[in-house]
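**Student:** Quick one, structure for this:
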Amino acid sequence: MLSKRPYLVPAFYDWIVDQGHVPHLVVNAGADGVMVPTAFVEDGHIQLNIGPNAVRDFHMDRSGISFEARFAGQPERIYVPMHAIRAIVDRDTGQGATFPDEPGETFPDAEGASAPMHPEKPTAKKGAHLRAVPDNGADQAIDETTTNEKTGRSDRSPDDDDPDDPPPGGGGKGGPSLRVIK
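**Tutor:** Below you'll find the model as predicted:
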């Protein structure tokens, strides 16, 4: 039977982060494929802060979790396969889920097949990349909206309004800004 961990761990992670709290993993450090600093292992387990402010290059899929974190000031590359996760908890409230081993439990790989993933090949998400563009006053040339001089209202329709559009003037204090261009 497929394990519940690959489905529940991301759900609990999102729930904890959405509350503004800090998610922690309890990991079986002796499990196959686990890459953690052994100096911080206690009684065969390690507790990892996986909050967005504590890690870099965080990636979670059905096969495991990988990220970079600092331990005693030294950066370490971490990989935790799903089968090694014993619990995910909210550091602030203690709420979360524990995962005992179940007989016949199988773990899907990143593509959905039931197979373990090899830790030396953690995959990175491919997605959109953002680039800072200096604000050189070109907003007027790019912005297609015009303002009616009598009413001071824009000729943009309500459908054109995007709550994610940045305010005019760029990133403030002369810094770079990001802008949604339709």
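**Student:** make it CA atoms for all contacts and neighbour counts henceforth
**Tutor:** Fine.
**Student:** So which elements touch the longest helix that the chain contains?
**Tutor:** Longest helix in the chain by number of residues (criterion: DSSP state H): helix 5-18. For helix 5-18, the packing partners by 3 or more CA pairs under 8 Å, 6 or more residues apart in numbering; DSSP states H and E come out as strand 23-28, strand 85-90.
**Student:** Here is the second sequence; please produce its structure so I can put it next to the first one:
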Amino acid sequence: MQETSTKPYFMRAIYEWCTDNGYTPYMAVKVGGAAQVPMEFVRNGEIVLNISFGATSSLKMDNEAVTFKARFGGVSRDISVPVENVMAVYASENGQGMAFEVDLTESISEPGVTSAPPEQKSKPSLGLAAVSSATTGSLTEGIQQNSEKEQKKSEKPSLKIIK
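**Tutor:** Below is the predicted model of the structure:
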């Protein structure tokens, strides 16, 4: 029997932590494979989705995929993201959450989008706990900037980085 990944459990836990604390949960996604997202909002092969209760309808986070309906430009869209495409789940207000390793080298659905080579790994930013140390640069830079601002404001400890 194959062991179930811990990733979907961590994703649900961070989502619940965000909502319990009044934060807005965001999910960063590497577009490729079976991910169904509005391509007009994809940047550098990635998209960040607001997965809060107020922004989604019929949100379902199971062990295989995250599915929901959301409005983009006033048009309702069905969103489906396989768990393996999720790069991070975090609170938009402070950047605290968790980053995950994503390796979609075999299947990319957007033309011209390529995955970062395995040797091009960066460290997760402060304020994010990580299941793996591999994240993409643009996501890490944006979250790191937000986290550094929060660190300067409060100087309180946040989630620890897991290696």
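**Student:** Fetch the TM-score of the aligned pair.
**Tutor:** The pair, once superposed, lands on a TM-score of 0.59 when counted by TM-score structural alignment, normalised by the length of the second structure; 101 aligned residues with a CA RMSD of 1.3 Å.
**Student:** one step back: Phe71 of the first structure is nearest to which of the helices and strands packed on helix 5-18 of the first structure?
**Tutor:** Across these, Phe71 of the first structure has its closest neighbour in strand 23-28 (14.8 Å, CA to CA).
**Student:** Would you mind giving the residues in the second structure matched to the closest one?
**Tutor:** Aligning strand 23-28 of the first structure against the second structure (TM-score structural alignment) gives residues 25-30.
**Student:** Report the aligned residue range of the first structure for the longest helix along the second structure.
**Tutor:** Counting residues, the longest helix found in the second structure (DSSP H) is helix 137-154. The aligned range for helix 137-154 of the second structure in the first structure is empty, by TM-score structural alignment.
**Student:** Counting neighbours, what do you get for Gln145 of the second structure?
**Tutor:** Neighbourhood size, Gln145 of the second structure [other CA atoms under 10 Å]: 14.
**Student:** measure Lys30 of the second structure to Ile14 of the second structure for me?
**Tutor:** Distance of Lys30 of the second structure to Ile14 of the second structure, computed by CA to CA, to the nearest Å: 18 Å.
**Student:** Between these two, point out the one with more neighbours.
**Tutor:** Lys30 (26 against 21).
**Student:** In this structure the more buried one contacts Ile47, no?
**Tutor:** Yes. Counting by CA atoms under 8 Å, Lys30 of the second structure touches Ile47, with 6.8 Å between them.
**Student:** how big's the offset between whichever helix or strand Lys69 of the second structure is part of and the first structure?
**Tutor:** Per DSSP states H and E: Lys69 of the second structure is located in strand 65-72. Taking mean CA distance after the TM-score superposition for the first structure, the mean distance separating strand 65-72 of the second structure from the aligned residues in the first structure is 0.6 Å.
**Student:** Can you name the residues in contact with the next helix-or-strand element following that strand?
**Tutor:** Using DSSP H and E, the helix or strand that follows strand 65-72 of the second structure towards the C-terminus is strand 75-82. Here strand 75-82 of the second structure makes contact (CA atoms under 8 Å, 6 or more residues apart in numbering) with 29, 34-38, 64-71.
**Student:** and the nearest residue to Val34 of the first structure once chain neighbours are set aside, how many neighbours does it have?
**Tutor:** Nearest residue to Val34 of the first structure, sequence neighbours excluded (CA to CA, 6 or more residues apart in numbering): Val80, at 5.1 Å. The tally of other residues near Val80 of the first structure (other CA under 10 Å) stands at 25.
**Student:** go on, the one 10 residues further on?
**Tutor:** Other residues within reach of Asp90 of the first structure by the criterion other CA under 10 Å amount to 22.
**Student:** which residue lines up with it in the second structure?
**Tutor:** With TM-score structural alignment as the criterion, Asp90 of the first structure matches Ala91.
**Student:** So the residue lying closest to that match once chain neighbours are set aside versus Gly142 of the second structure, what's the distance?
**Tutor:** Leaving aside its chain neighbours, Ala91 of the second structure sits nearest to Pro25 (4.7 Å; criterion: CA to CA, 6+ apart). Counting by CA to CA, the gap between Pro25 of the second structure and Gly142 of the second structure amounts to 15 Å.
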